[in-house]
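Enquirer: Predicted model, plus sequence, below.
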Amino acid sequence: MTELKSNKIKAGIIGGAGYTGGEMLRILVNHPDVDIAFVHSNSNAGNFIYEVHTDLFGDTDLKFTGELSTDIDVLFLCVGHGDARKFLESNPIPDHIKIIDLSQDFRLGQNSQLENKKFIYGLPELNRDAIKSAQNIANPGCFATCLQLGLLPLAAKGLLNSEVHISATTGSTGAGQKPSATTHFTWRNDNLSVYKVFDHQHLNEIGESLKQLQPAFNQAVNFIPHRGDFTRGIFASIYLGSELSEEEALKIYEDYYAGHPFTHVTSRNIDLKQVINTNKVFLQVKKYGNKIFIISMLDNLLKGASGQAVQNMNLLFGFDERAGLRLKATGF
């Protein structure tokens, strides 16, 4: 009997022991079009993956490795900010391998090139066609994804004509796996605080994307991030002055996201549990007086990180955009 060759692509993961690496593994072990070739971790080389990501016991017998292989089709960089560029400078990756970087190293236009490698900003609701023909992807930040999806439809119509005000709360996983004073359970539990007021690094991404759709945009984006007393998710409240009626605003949002399978628009009240553990974004659009009010929410580790990276991979390789990402929300 002739052995059938697999049509699956081979994926490698750098930094597989952290939060984004773990989420990447949870998606890819069940992805119909992907085989995981290796999962790299210097600190855990030789250990079973399920010894670190204990929920994967029974799903995979792969071990972490300290070795790299170029016998892959796609490489995910799930490393810290600044480390992705260093890794690629120290470990030249052949041009036939597509790279999806989850750090902030290549997101901004001025930083999107590394020698002959050009990185496309990987927000499918903004750059889907460019992503499909790209070789390398800079995966957007979690806050950046959440806030941009709340504003892009207005920018596409040239309707961001006043200051934008945003208050958003993120779960503790947004700070990464390395323990710190503000992620320690005893500090985070039953607590709330603000940080990086008006100066969050994701504002640069947001500004570039809004100007891509509305080049004349020159208004302030006033962003107040909060640390929340929960593990995962981002809940953002956005408002700005507008002459649109609620019906007009809703239609603009529904038309913009028509055909985008993960972004859903409603005028009904929404809550964070509806999107946790999914790659979905829910947007609520309302009108109060002379202001448009938008709630945008997502799971920071999925649509805000690893889920969106897999969505980008699906687009790069011509798979169903939803492959591996039909995930159930927490619900309760």
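Expert: Sure, I can see it. Residues are numbered from 1 along each chain as shown.
Enquirer: CA only for contacts and neighbour counts going forward, please
Expert: Fine.
Enquirer: Residue 283: how many residues sit nearby?
Expert: Counted with other CA atoms under 10 Å, residues neighbouring residue 283 total 27.
Enquirer: and it, what does it touch?
Expert: 150, 263, 264, 265, 266, 294, 295, 296, 297 (CA atoms under 8 Å, 6 or more residues apart in numbering).
Enquirer: tell me the two of the residues you listed that are most distant?
Expert: Between any two of these, the greatest separation by CA to CA is 13.5 Å, found for 263 and 294.
Enquirer: Tell me which stretches of this protein form helices.
Expert: Using DSSP state H, the helices of the chain run over residues 19-28, 49-52, 83-90, 124-132, 142-156, 185-188, 202-213, 246-257, 307-316.
Enquirer: got a list of contacts for stretch 234-252?
Expert: 143, 146-147, 150, 153-154, 159, 161-171, 265-267, 272, 285-287, 290-300.
Enquirer: Mind listing what's buried along that stretch?
Expert: Using 16 or more other CA atoms under 10 Å as the test for burial, stretch 234-252 gives 234-242, 245-246, 249-250, 252.
Enquirer: again with stretch 115-125
Expert: 118, 119, 120, 121, 122, 123, 124, 125.
Enquirer: another one to put next to it:
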Amino acid sequence: MINVSIAGGTGYTAGELLRILLRHPEANIESVISTTSAGMQVAEIHRDLLGETDMVFSHTFINPDLIFLCLGHELSRNFLEMNNVPKRCKIIDLGNDFRNKPLFKDREFVFGLCELNREKLRKAGNVANPGCFATSIMLALLPLASKQLLTDEIHVHAITGSTGAGKRPGETTHFSYRDSNISVYKPFTHQHLEEIRNTLINAGSQGLPQINFVPMRGDFARGIFASVYTKFNSTTTESEVIRLYKEFYKTSPFVFVSDVPVSLKEVVNTNKGLLHIEFHNGYIHITSIIDNLVKGASGQAVQNMNLMFGLEETMGLKLKGSAF
């Protein structure tokens, strides 16, 4: 059994991790850390776990083999500075601290996009989990990047559920604002752009063109729907491109290329990434959908854990979706 600790245990990503790990056959949750809720029952905060666990939040970890850091962005470094995490203990960070700056003291973090870095992750001691928007956009573009077929400006419009903003309420997250409403935020400046660029370049896209990314807030709780398009200046035929995508993801147990258009409910509550590809007037258009809390965060983190500990990649992640 893998002894697991979760730091930052009251947030949405931690709640999703608990939901998955409580049913994982090789994981034992030894501690759920919260400085603000220590002593409270976990199910008092994560109400969906009532009757599932009698664990209580703790101040610190005990003797874990792995720590998941579910802290706010830029707080993971502080946690590692303040806590003496044994070198033998592996780390998966779900924040953004190590995605673009992978070195921290004597630890090096591997970027945890399983579909690109699977073999590196099998040997990794520390992993930087990708961002949710970044995951959906990278999955849409990786096959093209690998063949240097990204030659013109890339345009992305992507909409996310309210859980993507975290649990702490704010002006743009409370119900009266989000309900029956859509809004743009951080156009062309979103923090995930750097990891997207770095990953596509590492995948083989030399001379990567500009990525124009317009994120949007949706009036739903969970999921990301990304619409990605670029001019397709290649002699490669449409059928060859679709074969390229299916070949690229044939060993990926959670990413599937659909021959028909996809909709968001098809991935909610699952670790799937679904893609659909079309061609229009010289453009290639890719639809990419994931659940922001599962494939975009906690599910991908468990997928990384499975790889790091030599387990079956899908273990604990065969989750049931609901399309209606």
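Expert: Perfect, I can see it now. Everything quoted here is computed from the prediction, not taken from an experiment.
Enquirer: Overlay the chains and give the TM-score.
Expert: For this chain pair, the superposition-based TM-score is 0.98 by TM-score structural alignment, normalised by the length of structure 2; 322 aligned residues with a CA RMSD of 0.8 Å.
Enquirer: Mind giving me the PyMOL select for the contacts of residue 283 of structure 1, buried ones only?
Expert: Typed into PyMOL, the line below selects the buried ones among those, using 16+ other CA under 10 Å:
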select buried, resi 150+263+264+265+294+295+296+297
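Enquirer: And the contacts of residue 283 of structure 1, which is closest to residue 100 of structure 1?
Expert: Nearest to residue 100 of structure 1 among the contacts of residue 283 of structure 1, with distances taken as CA to CA, is residue 263, at 21.3 Å.
Enquirer: Look up how far residue 275 of structure 2 lies from the alignment partner in structure 2 of the closest one.
Expert: Alignment note (TM-score structural alignment): residue 263 of structure 1 maps to residue 255 of structure 2. Going from residue 255 of structure 2 to residue 275 of structure 2 by CA to CA, to the nearest Å gives 8 Å.
Enquirer: which of the contacts of residue 283 of structure 1 are also in contact in structure 2?
Expert: Contacts conserved in structure 2 for these, counting by both residues aligned by TM-score structural alignment, their matches' CA atoms under 8 Å: 150, 263, 264, 265, 266, 294, 295, 296, 297.
Enquirer: for the stretch 201-332 of structure 1, what spans make up the strands?
Expert: Secondary structure of the stretch 201-332 of structure 1 by DSSP state E, counting those that start in this stretch: the strands cover 221-227, 234-241, 263-266, 281-288, 291-298.
Enquirer: Which elements pack onto the last one?
Expert: Where contact means 3 or more CA pairs under 8 Å, 6 or more residues apart in numbering; DSSP states H and E, strand 291-298 of structure 1 is packed against helix 142-156, strand 234-241, strand 281-288.
Enquirer: Dump these to JSON lines, plus distance to residue 44 of structure 1.
Expert: Shown next, in JSON lines, are those (distance: least, CA to CA, whole Å):
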{"stretch": "helix 142-156", "distance to residue 44 of structure 1": "26"}
{"stretch": "strand 234-241", "distance to residue 44 of structure 1": "30"}
{"stretch": "strand 281-288", "distance to residue 44 of structure 1": "33"}
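Enquirer: do you know which of these lies nearest residue 66 of structure 1?
Expert: That would be helix 142-156 among these, by CA to CA, at 28.2 Å.
Enquirer: Give the aligned range of that closest one in structure 2.
Expert: Taking TM-score structural alignment, helix 142-156 of structure 1 hits residues 132-146 over in structure 2.
Enquirer: Could you measure from residue 310 of structure 1 over to residue 118 of structure 1?
Expert: Counting by CA to CA - residue 310 of structure 1 and residue 118 of structure 1 are separated by 19 Å.
Enquirer: Which one of the strands of the stretch 201-332 of structure 1 lies nearest to residue 191 of structure 1?
Expert: Per CA to CA, nearest to residue 191 of structure 1 of these: strand 221-227, 8.4 Å.
Enquirer: ok, the residue mapped onto residue 211 of structure 2 from structure 1 to residue 139 of structure 1 distance?
Expert: Using TM-score structural alignment, the partner of residue 211 of structure 2 in structure 1 is residue 221. Using CA to CA, residue 221 of structure 1 is found at 22 Å from residue 139 of structure 1.
Enquirer: same thing with residue 317 of structure 1?
Expert: With CA to CA as the criterion, residue 317 of structure 1 and residue 139 of structure 1 are 16 Å apart.
Enquirer: Compare neighbour counts for the two and give me the winner.
Expert: Between residue 317 of structure 1 and residue 139, counted using other CA under 10 Å, residue 139 has the larger neighbour count: 29 against 18.
Enquirer: Dump the strands of the stretch 201-332 of structure 1 into CSV; add distance to residue 213 of structure 1 as well.
Expert: Putting the strands of the stretch 201-332 of structure 1 into CSV (distance: least, CA to CA, whole Å) gives the following:
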stretch, distance to residue 213 of structure 1
strand 221-227, 16
strand 234-241, 17
strand 263-266, 18
strand 281-288, 19
strand 291-298, 19
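Enquirer: Leaving out chain neighbours, which residue sits closest to residue 220 of structure 2?
Expert: Once flanking residues are discounted, residue 220 of structure 2 sits nearest to residue 161: 5.0 Å by CA to CA, 6 or more residues apart in numbering.
Enquirer: The aligned partner of the one you found in structure 1 - how many residues pack around it?
Expert: When structure 1 is aligned by TM-score structural alignment, residue 161 of structure 2 is paired with residue 171. Applying other CA under 10 Å, we find 21 residues neighbouring residue 171 of structure 1.
Enquirer: Residue 176 of structure 2 too?
Expert: 10.
Enquirer: That one pairs with which position in structure 1?
Expert: Counting by TM-score structural alignment, residue 176 of structure 2 lines up with residue 186 in structure 1.
Enquirer: One more: residue 310 of structure 2?
Expert: That one, residue 310 of structure 2, aligns with residue 318 by TM-score structural alignment.
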